[in-house]
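Okay, structure incoming, though there's no sequence with it:
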């Protein structure tokens, strides 16, 4: 591998890590200063000592302790910067460790640490750190999408598995993986794989090809090596050459929360928890839906009133569009939306069938549907037309987060695997909403919905809701 190129890449990664750490130092210092100088009295906490004097004497040590906790917890690890939730989890863990350390140290040394300072320090500091990490992540992802901070990836395995992995890496450009070539078994050598990945060598010459192609990472998929000992030899050959290695298991669409690595007798067994479709239909999610929908309906009511009046004044037609959709376990319900099309839109469907972007698919998609009204176009752009579905959520017919609510005509065309989407309540938003909306193909919509059904968690619901706000204001794929 070209030593100068490797040095430049390593320097760029170090600068990124140092930049994030510098931001943490500034924000921890700011939180300490605000907690010490804010002079905010917390009514439920007694005043122990002069908060300014004590906090000022502790300020520097608080910053040092918090930063050391971040380092020990691995919040600056290269593998977790810009992707996944582990970075956020470790930031929270480091903050909790710092809080525990300060509390226990004050107790053991009988130091009268101001309780108001202690509470304000973390009430202010933790959101600042998480917000900074989120902002830094957006910056890193934008840089990767524009061709910076890329990791050159060499894929090794059978042509079919190489293409599957390459498709994911090319689709998710924000991950920063640049596929530079593939290694396939000698028996199946071709110039390129069916998906267009150039084949540059054989799997039994992985180390030589990785060094010759200047790859940063070798991804081993199914078919990359016939026996475990072959992988071990490849690792020996790449030792000291600054080439990372990763194995893609023969699993797909399974969240990390359902997998756990448990070595048994030297075998790295991956234990997989059962699908979570039953948990996605029980009390915790229903309680979350009721509280969330009630609050959202209260906050959104002024906007809903305005657009209800505009819709009525536009052509005198009904404000709401009521349509039968298929809910959990195939039960039919009346889905509510603000009417965004002309009154006779259903009757005019055949006249616009030639505009369907998804010809031959289950869904009807038209970017320039002439049936959409002017007010309707605005509502669709920002998903305002879907706000009445909050009533469906409160009624228990829908969920805040879930698969897209399907029409009966669509369900009749479902294949066996797709029927699994009906195991949970359909959602007001979902992975399909935050991943491109109408820009997605039918296959991608199904894949995302099935992933959600099998890997449900309350944390995932909160993440999707947060991403929905961004997707709505970006208006990507909204028509």
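On my side now, so go ahead. Please read all numbers here as calculations on a predicted model, not as lab measurements.

From now on I want contacts and neighbour counts done on CA atoms only, so please keep to that.
Fine.

Check the gap between residue 208 and residue 219 for me.
Residue 208 sits 15 Å away from residue 219, going by CA to CA, to the nearest Å.

between the two, who's got more neighbours?
Applying other CA atoms under 10 Å to residue 208 and residue 219 shows that residue 219 carries more neighbours, namely 20 against 14.

Tell me which stretches of the chain form helices.
For the chain, the helices defined by DSSP state H cover 3-37, 51-72, 86-109, 115-145, 159-171, 206-212, 228-238, 283-315, 374-381, 389-394, 408-411, 431-434, 442-454, 458-474.

What is the third one packed up against?
This points to helix 86-109. helix 51-72, helix 115-145 (3 or more CA pairs under 8 Å, 6 or more residues apart in numbering; DSSP states H and E).

Also the last one?
Helix 458-474 is packed against strand 399-401, strand 427-429, helix 431-434, with contacts defined by 3+ CA pairs under 8 Å, 6+ apart.

So for that helix, what gets flagged as buried?
Within helix 458-474, the residues that count as buried by 16 or more other CA atoms under 10 Å are 461, 464, 465, 467, 468, 471, 472.

I figured the third one hits residue 428, correct?
No. Taking contacts as CA atoms under 8 Å, residue 465 lies outside contact range of residue 428: 9.8 Å.

adding another structure so you can compare the two:
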């Protein structure tokens, strides 16, 4: 029998079994996954990333697969708890009505009232982020249950006493509801977690990175972690020249492979969540952002061997959190539905304006009304972006002559791909650019799915080099008609600031952020902020 060795990090006592002939035991071989994909997005310095930008491509299959898995795992984690809580609430309300008698306000249809009250109560629980409650500190979970029950009982009291005279039995019923919910909801959740923790399908599947993270999870009971909805599959490590071989029989987390294979490992074990130790200096914020192209949920945490943090399970304290919501199918569907609805709703209002602009262009300068330009869209594919024509027909020649006569402006052009005084722009074009009305035809791109209402502005091939390591973040989402850059100064800011804003949008996306940007866009367009 071949000699078995282990790989041990020098800083910790964490041990992972592997054979001598396989210093980086590859789970890819066991899963029969392809290994020809270069994981060049990981752990690269700015210079190295800039040099290898053409290789930094988003693997759509990995991203979509893990996004779907996160959605399914969240639903599987959430729904059983939701059913248990709803059953407890409905049972409490029915019992309180049976023991105390139904108040006059609900005596006509008690079944309908029980159903409506239970639904409203559950919505209050949802607002307190009690689902799916992944890795939630039990003490904080108890606090949220108590606060939510108090709010729900108060709303029910307003509904009862707002329509009927004061009755003592109503007060007694509400008191029973509040006390019963404060005691029974956490108790039922605890029993449900104990039972669900035994099922392999329940919880979010995670992979950990970092010495302190590995040490922490090796010291925890797998059953306790499973009851918190945390399914730790194993760990990955950055290759280290100082690893040493030791013979040991220690058991711990399974070593899944090096970080260079992280994306394929996550796909192979269906783990859409990554827990990164705060002491893992190799995982810079930039590297985490690039990993997030494929892994929809990443948490950077501080790990300690004991103690309860404020809002996480024992020993875990949040340091930073990255979650690319746009990799999750539900969010993608919601964003697409909002885009289509908004465009269809705006078309009847904008149609007369579009007709007036088209007529003005046609009457004041020779050439077509519309202009199409090739840009880079999601997943790096080329798209044709529609605009109202704002330039003369021989625009390229005019620009070439102008820059030759004004060499001092060439730097401005190479830096921003824009000129404050562009000789190619027509008289109508100046107005359209100032008001951003020249971009209205891009609603067609939104309607056909090439763009979104909100997102990073579409770039040309020459700008890929400027985005450098941020380019994979750009192609992770649909380009937008408006975006965070447009409402944060636009052309009055630097190109580096534009890239930073695009990064922030991708890593912090939410429906409310889109609504905020759309609202701010109205003000930006009305006052022609940063447009030329």
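That came through fine. Model, not experiment: these values are computed from the prediction.

quick one: TM-score?
Remark: TM-score between the superposed chains equals 0.46 [TM-score structural alignment, normalised by the length of the first structure]; 247 aligned residues with a CA RMSD of 3.5 Å.

The closest residue to residue 27 of the second structure other than its chain neighbours is in what secondary structure piece?
Nearest non-adjacent residue to residue 27 of the second structure, counting by CA to CA, 6 or more residues apart in numbering: residue 256, 5.7 Å away. Using DSSP states H and E, residue 256 of the second structure maps to strand 255-258.

quick one on the thing from earlier: deepest of the helices of the first structure, which one?
helix 431-434 (a mean of 24; mean count of other CA atoms under 10 Å).

on that earlier part again, helices and strands around the strand holding residue 256 of the second structure, which ones?
strand 230-237.

And the helices of the first structure: which comes nearest residue 270 of the first structure?
helix 228-238 (15.5 Å; CA to CA).

what's downstream of the strand holding residue 256 of the second structure, the next helix or strand?
Downstream of strand 255-258 of the second structure (by DSSP H and E), the next one is helix 262-268.

Mind giving me the packing neighbours of the helix or strand that that following helix is followed by?
Sequence-wise, the next helix or strand downstream of helix 262-268 of the second structure (DSSP H and E) is strand 273-277. With contacts taken as 3+ CA pairs under 8 Å, 6+ apart, strand 273-277 of the second structure sits against strand 204-209, helix 211-219, strand 297-303.

Which strands or helices does the shortest one pack on?
In this structure, strand 204-209 of the second structure makes packing contacts with helix 60-100, strand 230-237, strand 273-277, judged by 3+ CA pairs under 8 Å, 6+ apart.

still on that earlier bit, switch the helices and strands packed on helix 458-474 of the first structure over to CSV; also include distance to residue 306 of the first structure.
Output for these, formatted as CSV (distance: least, CA to CA, whole Å):
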stretch, distance to residue 306 of the first structure
strand 399-401, 23
strand 427-429, 21
helix 431-434, 24
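
Let me know which of these is the nearest to residue 177 of the first structure.
Closest of those to residue 177 of the first structure is helix 431-434, at 21.4 Å (criterion: CA to CA).

Nearest to residue 230 of the first structure, out of the helices and strands packed on helix 458-474 of the first structure?
Closest approach to residue 230 of the first structure among these (CA to CA): helix 431-434, 38.8 Å.

Strands of the second structure, start to end?
4-8, 15-19, 204-209, 230-237, 244-246, 255-258, 273-277, 297-303, 316-323, 370-376, 382-388, 452-454, 480-482 (DSSP state E).

Just tell me which of these ends up closest to residue 46 of the second structure.
strand 316-323 (19.9 Å).

Next up, the contacts around the nearest residue to residue 275 of the second structure once chain neighbours are set aside.
Leaving out its chain neighbours, the residue that sits closest to residue 275 of the second structure by CA to CA, 6+ apart is residue 208, at 4.6 Å. Listed by CA atoms under 8 Å, 6 or more residues apart in numbering, the contact partners of residue 208 of the second structure are 214, 232, 234, 235, 236, 274, 275, 276, 277.
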